[in-house]
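S.K.: need coordinates for the following:
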Amino acid sequence: MVNDAAQLSLIECARVTLEKDPRILAAWLAGSYARDEADAYSDVDLHCLIDDDDADWFTEHWTETADRIVPAVAQRSIPGLIGGFVISAEWLHVDLLFYRRSAFDPARCGECAPLFDRTGTLVPAAGEAGHGVTADISRRTFEFFLYIIGNLVVTLGRGEHLVALSGVTTVRDDFLIPLMLAESGASRRGGAKRLNPYLTVEQREFLASLPAAAADPGSILTAIAPMAAEYLRRGRVYADTHGIAWPERFEDATADHLHRHLGLDIRAGVVTPRESEGVA
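M.R.: Sure thing, here's the model as predicted:
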């Protein structure tokens, strides 16, 4: 049975190792281990509080602390932060980050599970809820969707099939999924590698039913047609519910543009089997 025994062993090693360093004032877990959502595939997010006088040392030498926790095959600093990520030979992923005491706001710590705290005040109690990421849907969101999908005429007209293929993922991940999350008021708190808990069964089933796309026009259009129709259907309902003015004229123009040049009916979610006529 697959479990997270390796991560738990690493966390205990980290607790002992970090607490032995008097420069580290507090250490806590963030991410899935703080939310009690960890599984065998979870990263370990280690966060530490340090005095300002020690910040320069940890900026330059954070990997020395990391080496005492887990032997690494790869280490990389994260720009703008003190610390970085580590990958072990067993492909355990560890984020090790340090915060200056003067710049640290305990209220912004959000969800965390303390490993130790010499200050007694800077690390919130385990289990305090964070806010996660909630989609912000507005008229501009709907307009941008229409703009993105309308540009299929350009990318396919130029024969830029790889660019057009990336648009399939964009429509799904940057537009349709955020709209689905907004529908149910779900706050995505699990990071980029966790989505299922925040979608309804109906939403997951629809996304799973979508056809895969290859880098050819027919495949791209077949894949994007049902997503476009579903986005428009859900988008209109969301806009009506939340008092958002729908961009009717822009939708009309985009629908006509795509149907005329590509045979793509974004309202019905179908493609007319014909060759593109090119951009007029």
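S.K.: use CA for all of it now, contacts and neighbours both
M.R.: Will do.
S.K.: relative to residue 224, how far out is the spatially most central residue of the chain?
M.R.: A centroid search over the chain (CA atoms, centre = their mean) returns residue 192, at 3.3 Å, as the residue closest to the centre. In this view, residue 192 and residue 224 are 22 Å apart by CA to CA, to the nearest Å.
S.K.: quick one more, to check against the first:
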Amino acid sequence: MDNAAAITTIAQTLEDKPDVLALYLGGSFGVGLEDAYSDLDFVAVTTDGPTDAFASLWHDAVSRTGEIVLWWDRQAKPMLINAVTAEWLRVDVQIATPAQTAALSRNSLKVLFDHQGIYERLPHSSGPRGSEPKRLKWQFEEFIRILGLLPLALGRAEYINSVTGAFHLRNLLIDLLIEETDAPNRGGALHLNRLITAEQKDLLAALPALTPRREAIIPAYLAYAAAYLPRARALAVARGIAWPERFEQATWARLKKELAIEPQSLNA
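M.R.: Predicted coordinates:
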């Protein structure tokens, strides 16, 4: 079943259920940026929120689009159900009560049905898109923390784990680049191309490959540090976030003592 038919089937199955007050499309479909690879993200507004009764109704609706081969019922988040059909149609639903819709916005949703006019009472947009300062500060500190684990990993000859560490550094760098662009309609994890600039893509493409060899690990970590730390400092200044100066100083001091690595970013 194609996406359009699946959307219609699910909406029609639920539209006459008295406890389902509204059903919207979110995600890429909600903002008109869907493609052939997009999953179906729904937002359901129900009388009592994410109950077992609604989960049963949702299972019935999704099963009409195809055989369900994966069913995560409020496992990742208490208000979220994820499903995959045998044809690999991916269907997610976020469930909310009317009182919990305040976090939604009209510019991110497409109405399938709305029996109580909830959509018209939503704000047009959800406000600033950037991460909370507390979250960004944690990301800055986490990057420095992983960088500081390099002597431990090399001392134990944990080269495979070092690749995992570099992978985390890469993810933190990607998060930082997305913060720089402040891109709207971020979508899921598989939409990076529309979230970062050509210059940022070139930066990522030029970074060393992650290989579990001692002689490759130190240059890779330092390349990620050189790419991340100056940009992170600049973002911290722009967002008014105190930079973890002392933590960075102590980390570079450790790297110099243990691995004879000179600081690369102090006062950058």
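S.K.: confirm that the residue nearest to the centre of structure 1 sits in a helix.
M.R.: No: residue state for residue 192 of structure 1 (DSSP: H, G, I helix; E, B strand; the rest coil) corresponds to coil; a helix is not indicated.
S.K.: counterpart of it in structure 2?
M.R.: Aligned counterpart of residue 192 of structure 1 in structure 2: residue 189 (TM-score structural alignment).
S.K.: same check, this time on residue 161 of structure 1
M.R.: Mapped onto structure 2 by TM-score structural alignment, residue 161 of structure 1 lines up with residue 159.
S.K.: verify the stated contact: that match with residue 153.
M.R.: Yes: using CA atoms under 8 Å, residue 159 of structure 2 is in contact with residue 153, at 6.8 Å.
S.K.: map residue 25 of structure 2 across to structure 1 for me.
M.R.: By TM-score structural alignment, residue 25 of structure 2 lines up with residue 29 in structure 1.
S.K.: okay, and that match sits in which element?
M.R.: strand 24-30 (DSSP states H and E).
S.K.: mean distance of that strand to its aligned residues in structure 2, please.
M.R.: Here the mean offset of strand 24-30 of structure 1 against structure 2 after fitting is 1.3 Å, by mean CA distance after the TM-score superposition for structure 1.
S.K.: tell me which residue of structure 1 lines up with residue 175 of structure 2.
M.R.: Using TM-score structural alignment, the partner of residue 175 of structure 2 in structure 1 is residue 178.
S.K.: what's near enough to touch that match?
M.R.: If you count contacts by CA atoms under 8 Å, 6 or more residues apart in numbering, residue 178 of structure 1 has them with residue 135.
S.K.: how much does the stretch of helix or strand it belongs to stray from structure 2?
M.R.: In this assignment (DSSP H and E), residue 178 of structure 1 forms part of helix 177-184. Here the mean offset of helix 177-184 of structure 1 against structure 2 after fitting is 2.9 Å, by mean CA distance after the TM-score superposition for structure 1.
S.K.: can you give the distance of that helix from its chain's centre?
M.R.: Its chain's average C-alpha position is 14 Å from that of helix 177-184 of structure 1, according to CA atoms, centre = their mean, to the nearest Å.
S.K.: go through it and flag the buried ones.
M.R.: Using 16 or more other CA atoms under 10 Å as the test for burial, helix 177-184 of structure 1 gives 177, 178, 179, 180, 181, 182, 183.
S.K.: next one: stretch 205-222 of structure 1
M.R.: By neighbour count with 16+ other CA under 10 Å, stretch 205-222 of structure 1 contains the buried residues 213, 214, 217, 220, 221, 222.
S.K.: try stretch 134-147 of structure 1
M.R.: Residues 135, 137, 138, 142, 145, 146 are the ones in stretch 134-147 of structure 1 that count as buried (16+ other CA under 10 Å).
S.K.: how about a markdown table for these, with secondary structure and distance to residue 271 of structure 1 added?
M.R.: Below are these laid out as a markdown table (DSSP: H, G, I helix; E, B strand; the rest coil; distance: CA to CA, whole Å):
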| residue | secondary structure | distance to residue 271 of structure 1 |
| --- | --- | --- |
| 135 | coil | 30 |
| 137 | coil | 28 |
| 138 | coil | 28 |
| 142 | helix | 22 |
| 145 | helix | 19 |
| 146 | helix | 17 |
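S.K.: aligned to residue 232 of structure 2, what sits in structure 1?
M.R.: Per TM-score structural alignment, the equivalent position to residue 232 of structure 2 in structure 1 is residue 235.
S.K.: kindly report the same for residue 213 of structure 2.
M.R.: Using TM-score structural alignment, residue 213 of structure 2 pairs with residue 216 in structure 1.
S.K.: correct me, but that match touches residue 159?
M.R.: No: contact between residue 216 of structure 1 and residue 159 fails when scored by CA under 8 Å: they sit 9.0 Å apart.
S.K.: count the residues that sit near residue 60 of structure 2.
M.R.: Other residues near residue 60 of structure 2 come to 15 when the count uses other CA atoms under 10 Å.
S.K.: nope, residue 67 of structure 2 is what I meant
M.R.: Residue 67 of structure 2 has 14 nearby residues by other CA under 10 Å.
S.K.: structure 1: which residue goes with residue 36 of structure 2?
M.R.: In structure 1, residue 36 of structure 2 lines up with residue 40, judged by TM-score structural alignment.
S.K.: just give me the longest helix of structure 1.
M.R.: Across structure 1, the longest stretch assigned as helix under DSSP state H is helix 217-241.
S.K.: give the buried residues for it.
M.R.: Within helix 217-241 of structure 1, the residues scored as buried using 16+ other CA under 10 Å are 217, 220-232, 234-236, 238-239.
S.K.: for structure 2, what spans make up the strands?
M.R.: Under the criterion DSSP state E, strands of structure 2 are mapped to 20-25, 40-46, 68-73, 80-85, 90-96, 110-114.
S.K.: measure stretch 76-83 of structure 1 end to end?
M.R.: Stretch 76-83 of structure 1 has its terminal residues 8 Å apart, counting by CA to CA.
S.K.: quick check: closest non-adjacent residue to the aligned partner of residue 68 of structure 1 in structure 2.
M.R.: Taking TM-score structural alignment for the superposition, residue 68 of structure 1 sits opposite residue 64 in structure 2. Take residue 64 of structure 2 and drop its neighbours on the chain: the residue closest to it by CA to CA, 6 or more residues apart in numbering is residue 9, 7.1 Å away.
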